[in-house]
Each structure stands twice: as structure tokens, then as C-alpha cells.
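Trainee: compute the structure for the input listed below.
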Amino acid sequence: MSGSGFHVHGPHDHELEHAGSHDAHPADAGDGTGRKSMTSQIAVCTAIIATVGAIFAYMGGHTQANAGLYKNNAGIKKTEASNQWNFYQAKSTKQSLAELARDMSSEDRKVSWQDKIARYDKEKAEILLVAQQLEKEAVDWDRKSEEQMHQHHRWAQATTALQVSIALAAMALLTRRKWLEWGMLGVAGVGIIVGALAAFHI
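Mentor: As a prediction, this is how the structure comes out:
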């Protein structure tokens, strides 16, 4: 209230008075159709769905990162296994040359060559075990990567369903159609089920 008796309203004052008049007449706000209740329900459901969707999106990103990491580990193990197989082949070549040299050498040199052949044979056996173990680890990392990618797809499907559900919620608020509200809840339910499948690696 100013000194001259005039009262100046701010925009926020007008909005507060407008909201207060609606609160004073709840029947006018809802027109007896339950629209205000419907709006509140959809708003709460949308907030819950958005929160669950954010969690699903995070899990989807997490599993995708894991899949990439595991695939990278598989590639490293495959490279190491390939190096071991090359090493094994080199030892085999040396062994073959040593056997040829033994066969062409005099009797007093044959024993020396035979010792080398035996050493190469032992080294080959050790390299073979390492190469096979590395290949097994590469297969295990590939399997883990595929499992993570499958789980990632599940999380992505669940997140998409929840996003569609939120879109239906917006349409329900705009059109006041009850079937859209049920559609929102149904699609959200599908999204949560798919998210549960992802959580249980199904």
C-alpha cells in the first residue's frame, strides 16, 4: 500500500491470488470430473517413471562401457596368443633345422644336436600351454562382452519404454483422456519388466 492509497500488484501477486481463488473453490477447479486428481496422479507417476528411467539409462551406459572394455581385453589376449603361436612356430622351425643338422652331422656332433632338439621340444610344450591359456581367456572375455551387450540392449529397451510412457503422460495431461493414462501405466509396466530382465541377466 503506497502513501497515496494506491496498491500496486506485481505479477507474482496476481498469480498467488489466482491460485488462492482456485483453492477456495475446489469444485470449480475440478468441475466435479476429478481432473485435478488425475493431473496430480499423472504428475507423481511421471516423476517416478523419470527417476526409474534415469537409473535404467545409467545402467545401460555402464553395461555398454563394460562390453567395450571386455572386448578390448579379448583383443589383447588374442594378440598375446598370436604372439605365442608365432613363437611356437619359430621354435618348431628351429627344431626342424636342428633335426636336419643332426641327421647330416657326424656321430660325435649328433648328441649335441639332439640336446638342442630336446630343449626346443620342451620349450614348445611350455609355449603351447601359454598360447592355449591365452586363447581361453580371450574366449572368456568375448563371452563376457556379449553378455554385457545383451544386458545393455535390455536396459536400452526398458529406458525407451519409459520414455514413451512419459510422452503418453504428457498427451494424457493435454487431452484429459483416461485411456492415455492407462496406456502410460501399461507401457511403464512393460519398461519395468524389461528392466527387471536386464537386472537378472535374462
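
Trainee: CA atoms for contacts and neighbours, from now on please.
Mentor: Noted.

Trainee: give me every residue that touches residue 153.
Mentor: Residues in contact with residue 153 (C-alpha atoms under 8 Å, 6 or more residues apart in numbering) are residue 60.

Trainee: second input sequence below; structure requested for side-by-side comparison:
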Amino acid sequence: MSDDFEVHGPHDEALEHAGHGGHHAPPDPFAGRVAVMTAVFATLGAIFSYQGGSTEGLALFYKNEAAIRKTEAADQWSYYQAKGEKQNLAELGAALTSKDTAASAKFQADVAKYEQQKAAIRQHAEALEKGVREADAESEEQLHRHHRWAQATTLTQIAISLAAITLLTRRRWLLVGALGVAGVGVLVGVAAAAGL
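Mentor: Predicted coordinates for the structure are as follows:
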């Protein structure tokens, strides 16, 4: 008699129901669309975030280049000053030995030599300073792009949050807001890519 009597738990019933093609809730197209939209937003946000990190790294690289070149330029200007001091001493030597033509001629040759060396050093220092300005400008450009990418990322994150709230509250008007914010984020991302 105990063989005819079976006790089923809720778990067993659920498995049996599923095994016999049990009824499922009909798919919710609104939730599906919002989920896909959120996945697209998340992908865009990841791209924007990656680009933001990349431009930040480039900004730091160019700023570092500018600092290195600035140090090299300062070294060249110090070298230029040292040659100027040697030139001044040679000019003083030439003035003090004006009665001794051989000694005065040696000092005059030194003056000309230092003048020529200073010209080459000055050109190199000025070229380094130009490199400093160019690297600083490139760093500023990359930093500006980084800020744009960060803004695009933030707008995309706001759009994702609005999409989540839309799904929870079932307010379709929030969907328009999420799409609008995401659209602005895309425009800011395009501006960042274009360097605007």
C-alpha cells in the first residue's frame, strides 16, 4: 500500500512541470529592449573610459617630455653663461695684455672661439625651448581630450542609471531621457575623438 502513495515537494513539482513543457511567463519586450539598450550604453561607456585613460597617459607623457626638455634647455643656458664668463675673462685678458701683442692675440682668439661656441649653444637651447612649448601644447591638447572622454563616460553612466530606473519604474518617459543623455554622451565622445 505504501507503494501507491508518493509525496512530492515543491522542487519535484517544478522539475516535473518544466519537464513537461510547463508554462513560462511571456517575454517582456519592453524589458528586453531596455536591457539591450543598457548593454549598448555599457559598451560605449567602456570605449569612452578606455579612450579617456589613453589620452590621460599621453598627456602625462608629453608633460614629462616637456619637463625633460626644459631641464636640458636650462643646462644649455647654464653652459651658455659659462662660455660667456670665459669670453668676458678672455676680453679682460686681451685688455690687460694690449701691449703684449702675442698674449693679446691669444686672448682675442679665445674671445672669437667663445663667441662662436655661444652661438651654437644658444641655437641648441632655443631649439630645446621650442620643444618644451610643443610638448606642453600637446600635453594640454591630450588633457583636453581626456576631459571630453571623461564627460562622455559620465553621461553614458547616467544614461545607464536612467535605463535601470526606467526598467524598475516602468516609466517610458524615462526611456526618452536615457536615450537623450546617451545621445549627448555620444556627441561629446565624437567631439573628444575630433579634438574639439
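
Trainee: any idea how far the residue mapped onto residue 70 of structure 2 from structure 1 is from residue 146 of structure 1?
Mentor: Using TM-score structural alignment, the partner of residue 70 of structure 2 in structure 1 is residue 78. Distance, residue 78 of structure 1 to residue 146 of structure 1, using C-alpha to C-alpha, to the nearest Å: 16 Å.

Trainee: count of residues packed around residue 120 of structure 1?
Mentor: 21 (other C-alpha atoms under 10 Å).

Trainee: same check on residue 140 of structure 2?
Mentor: By other C-alpha under 10 Å, the residues close to residue 140 of structure 2 number 17.

Trainee: and the alignment partner in structure 1 of it, helix, strand or coil?
Mentor: In structure 1, the residue paired with residue 140 of structure 2 according to TM-score structural alignment is residue 146. Recorded secondary structure, residue 146 of structure 1: helix (DSSP: H, G, I helix; E, B strand; the rest coil).

Trainee: so the nearest residue to residue 146 of structure 1 once chain neighbours are set aside: helix, strand or coil?
Mentor: Closest residue to residue 146 of structure 1 apart from its sequence neighbours, by C-alpha to C-alpha, 6 or more residues apart in numbering: residue 67 at 6.8 Å. Classification of residue 67 of structure 1 by three-state DSSP places it in helix.

Trainee: need the counterpart of residue 67 of structure 1 in structure 2.
Mentor: Match for residue 67 of structure 1 (TM-score structural alignment): residue 59.

Trainee: circling back to that earlier point, and the gap between the match of residue 70 of structure 2 and residue 129 of structure 1?
Mentor: Counting by C-alpha to C-alpha - residue 78 of structure 1 and residue 129 of structure 1 are separated by 14 Å.

Trainee: and what of residue 117 of structure 1?
Mentor: Distance of residue 117 of structure 1 to residue 129 of structure 1, given as C-alpha to C-alpha: 19 Å.

Trainee: swap in residue 169 of structure 1?
Mentor: 60 Å.

Trainee: quick one on the thing from earlier: who's more crowded, residue 78 and residue 129 of structure 1?
Mentor: With neighbours defined as other C-alpha under 10 Å, residue 78 of structure 1 and residue 129 compare such that residue 78 has more, 19 against 12.

Trainee: which residues touch the more buried one?
Mentor: Residue 78 of structure 1 neighbours (C-alpha under 8 Å, 6+ apart): 134-135, 138.

Trainee: thinking again about what came up before, how many residues are close by the match of residue 67 of structure 1?
Mentor: 24.

Trainee: what sits against the closest residue to residue 76 of structure 1 other than its chain neighbours?
Mentor: Leaving aside its sequence neighbours, residue 76 of structure 1 sits nearest to residue 138 (C-alpha to C-alpha, 6+ apart; 7.8 Å). Residues near residue 138 of structure 1 by C-alpha under 8 Å, 6+ apart: 73-78.

Trainee: and the helices in structure 1?
Mentor: Using DSSP state H, the helices found in structure 1 span residues 11-24, 26-30, 35-104, 107-175, 178-199.

Trainee: any chance of these in a markdown table, plus distance to residue 3 of structure 1?
Mentor: Shown next, in a markdown table, are those (distance: least, C-alpha to C-alpha, whole Å):
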| stretch | distance to residue 3 of structure 1 |
| --- | --- |
| helix 11-24 | 19 |
| helix 26-30 | 36 |
| helix 35-104 | 41 |
| helix 107-175 | 46 |
| helix 178-199 | 53 |
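
Trainee: that older thread, overlap between the contacts of residue 78 of structure 1 and structure 2?
Mentor: Retained in structure 2: 134-135, 138, out of these (criterion both residues aligned by TM-score structural alignment, their matches' C-alpha atoms under 8 Å).

Trainee: make a markdown table out of the residues you listed and add distance to residue 43 of structure 1.
Mentor: A markdown table is the format used below for those (distance: C-alpha to C-alpha, whole Å):
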| residue | distance to residue 43 of structure 1 |
| --- | --- |
| 134 | 54 |
| 135 | 54 |
| 138 | 49 |
